[in-house]
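S.K.: need a structure here:
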Amino acid sequence: MAYLAPAEFVTKMVDAGESKLLMSTRDTLIRAYMAGAILALSAAFAVSVNVNTGNPLIGALLFPVGFCMLYLLGFDLLTGVFTLVPLAVLDKRPGASWAGVLRNWALVFVGNFAGALTVAVFMAIVFTFGFSEAPNIIGVKIGGIGESRTLGYAAHGAAGMLTLFIRGVMCNWMVSTGVVAAMMSTSVSGKVIAMWMPLLVFFYMGFEHSVVNMFLFPSGLMLGGKFTFIDYLLWNEIPTVVGNIVGGITFVGATLYSTHYKTAPKRVVA
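M.R.: Below is the predicted model of the structure:
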């Protein structure tokens, strides 16, 4: 499995950020839609595994399959563009601007949400036989996740909001590490192994991923969760998005860029 040195794969990070920033609106939306749909299906799969086995570790071990698929297919997640696209501006690439960064983030958000919502509707139909009966055990579990990760945070007030934000930061620290790790190898097997490790950590630790939540919470509402769409936005999605931005840029993008791409001069030893 070919391995690229940090200076090499960080250059690929900046190139990828530039490519995504300058991509057409059509392609950005299509790729974001497919990424949101595939990751949502992977989340439904992992929850199903957790319920059926009673072992959350097994679900966490298997969840990254969806992330690997969407990455290898060249689709875009919000968490990834949070980290990569700003690098094009930091590197002063032609045509790169902060307005362009915000445009890209907005388009990917819309595409991811549409894809995740599509799968949420599909899975709600599956879990209820076309809304003709009460949700099955997996549907009940998803509804419970929606309640605990909105009203559960709200019950703790400011401390709950801080916890939610930090879980968002930690999530994209791991997820974007997975995005970057895939650039370390030029083989499919190397990319998959490198991506798998940080994704396993994120999912098992219960950190907050903005795109996974685009599936869990709308589907939770359809499956009888006792919370509202406003609860979801205020006590999960918006703080999670902010945390994902901070985690991806601070602990992955800017850190690797500053030390492996814009390396400081070596010390002169007397």
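S.K.: going by C-alpha atoms from here, please, whenever you check contacts or count neighbours.
M.R.: Fine.
S.K.: so which residue is smack in the middle of the chain?
M.R.: The C-alpha lying nearest the average C-alpha coordinate of the chain belongs to residue 79 (C-alpha atoms, centre = their mean; 4.4 Å).
S.K.: surely that residue meets residue 245?
M.R.: Yes - counting by C-alpha atoms under 8 Å, residue 79 touches residue 245, with 7.3 Å between them.
S.K.: common neighbours of the two, please.
M.R.: Counting by C-alpha atoms under 8 Å, 6 or more residues apart in numbering, the shared contacts of residue 79 and residue 245 are residue 172.
S.K.: and after the helix or strand hosting residue 191, which helix or strand comes next?
M.R.: For residue 191, the host element (DSSP states H and E) is helix 188-205. Downstream of helix 188-205, the first helix or strand assigned by DSSP H and E is helix 210-222.
S.K.: one more, so I can put them side by side:
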Amino acid sequence: MMNPAEILSATIHHGTEKVKRPMLEKAVLGFIGGAMISMGYLLYIRVVSSVVDELGSLASFIGAAVFPIGLIVILMGGGELITSNMTAVSVSFFAKKVKFNQLLKNWLFITLFNLLGAIFVAFFFAHFVGLTEVSVYKEELFAIADAKLNMGWLQTIVSGIGCNWFVGIAMWLSFGAKDTAGKLLAIWFPTMAFVAIGFQHSVANAFVLPAAIFAGHVSWLQFIQNFVLVYAGNIIGGVVFVAGFYYIGYRRQMNELEK
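M.R.: Coordinates of the predicted model:
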């Protein structure tokens, strides 16, 4: 495992490379990122709804344990996820390797294709195949959607902060791990933690809420309002609590290593 100063240097490199990607690569990998996070949430719903009657509240923990497959695929197999980019590209910006307009363009482009990937999965793999028509799965989907929408606006933002603090740490640790097993564990536990706690992830919500919309339960306006608040919280969590804190904490040591 790299030490934190080495991880900071690696993260700056990764963030810079994310900005340099050609548009087509960003589009494809952004779509994959949105789709894979959504597949993880689809798995969560399927698992939780299958065992909730037998295991009660423990079912949510089991669901949280399987959800990380999405982020594992993205960080180890390839993909672009806006919540990860909020951390990685911000670190590169703090290090003056990326310009502010490049950061904004990257965020907007990846967000767009994450949304397309998430809504694609919500429509085709939840709605079209009939999963959300099965009563037990529909009940879990609706319960999750209602819980997200029933939070106050400030609670929603703070929940988004907590989520991307964990997601940013998962990415940070995965960059520092030197082998496959290390990367797997580094991604798994922080991601499982934010899901088990119930923090809100903007791209994951872009699957859950549209899936509920296609099932006739909530509206697009409710989704947009939720997305904006959670996205704002995700920015604060990734930019301030991970990128900012670690850049301040380890910039000096990183500079000494590079001399």
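S.K.: trace the residue nearest to the centre of structure 1 over to structure 2, please.
M.R.: In structure 2, the residue paired with residue 79 of structure 1 is residue 83, using TM-score structural alignment.
S.K.: wait, isn't its match in contact with residue 232?
M.R.: No - the pair residue 83 of structure 2 / residue 232 is not scored as a contact, 10.7 Å apart, by C-alpha under 8 Å.
S.K.: can you show me the helices along the stretch 101-250 of structure 2?
M.R.: 135-149, 153-176, 180-197, 202-214, 220-235, 245-257 (DSSP state H, counting those that start in this stretch).
S.K.: re the thing from before, any idea how far the match of residue 79 of structure 1 is from residue 151 of structure 2?
M.R.: Using C-alpha to C-alpha, to the nearest Å, residue 83 of structure 2 is found at 21 Å from residue 151 of structure 2.
S.K.: and what of residue 55 of structure 2?
M.R.: For residue 55 of structure 2, the distance to residue 151 of structure 2 - C-alpha to C-alpha - is 26 Å.
S.K.: just to revisit the earlier point, relative to residue 117 of structure 2, which of the helices of the stretch 101-250 of structure 2 is closest?
M.R.: Closest approach to residue 117 of structure 2 among the helices of the stretch 101-250 of structure 2 is made by helix 202-214 (8.6 Å; C-alpha to C-alpha).
S.K.: Provide the aligned range in structure 1 for stretch 179-194 of structure 2.
M.R.: Residue span in structure 1 matched to stretch 179-194 of structure 2, by TM-score structural alignment: 187-202.
S.K.: next, the buried residues of that stretch.
M.R.: 190-202 (16 or more other C-alpha atoms under 10 Å).
S.K.: and if you look at stretch 162-178 of structure 1?
M.R.: Buried residues in stretch 162-178 of structure 1, counting neighbours by 16+ other C-alpha under 10 Å, are found at 163-178.
S.K.: what do we get in structure 2 for residue 248 of structure 1?
M.R.: Looks like residue 248 of structure 1 aligns to residue 238 there (TM-score structural alignment).
S.K.: what residues does its match make contact with?
M.R.: Here residue 238 of structure 2 is in contact with 83-84, 86-87, 161, 164-165, 167-168 (C-alpha under 8 Å, 6+ apart).
S.K.: which one of the residues you listed is nearest residue 116 of structure 2?
M.R.: Of all these, residue 116 of structure 2 sits closest to residue 83, with 15.3 Å by C-alpha to C-alpha.
S.K.: so can I have CSV of the helices of the stretch 101-250 of structure 2 showing distance to residue 13 of structure 2?
M.R.: Listed next are the helices of the stretch 101-250 of structure 2 as CSV, based on distance: least, C-alpha to C-alpha, whole Å:
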stretch, distance to residue 13 of structure 2
helix 135-149, 35
helix 153-176, 10
helix 180-197, 17
helix 202-214, 24
helix 220-235, 20
helix 245-257, 13
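S.K.: before I go, just wanted to say thanks for your time.
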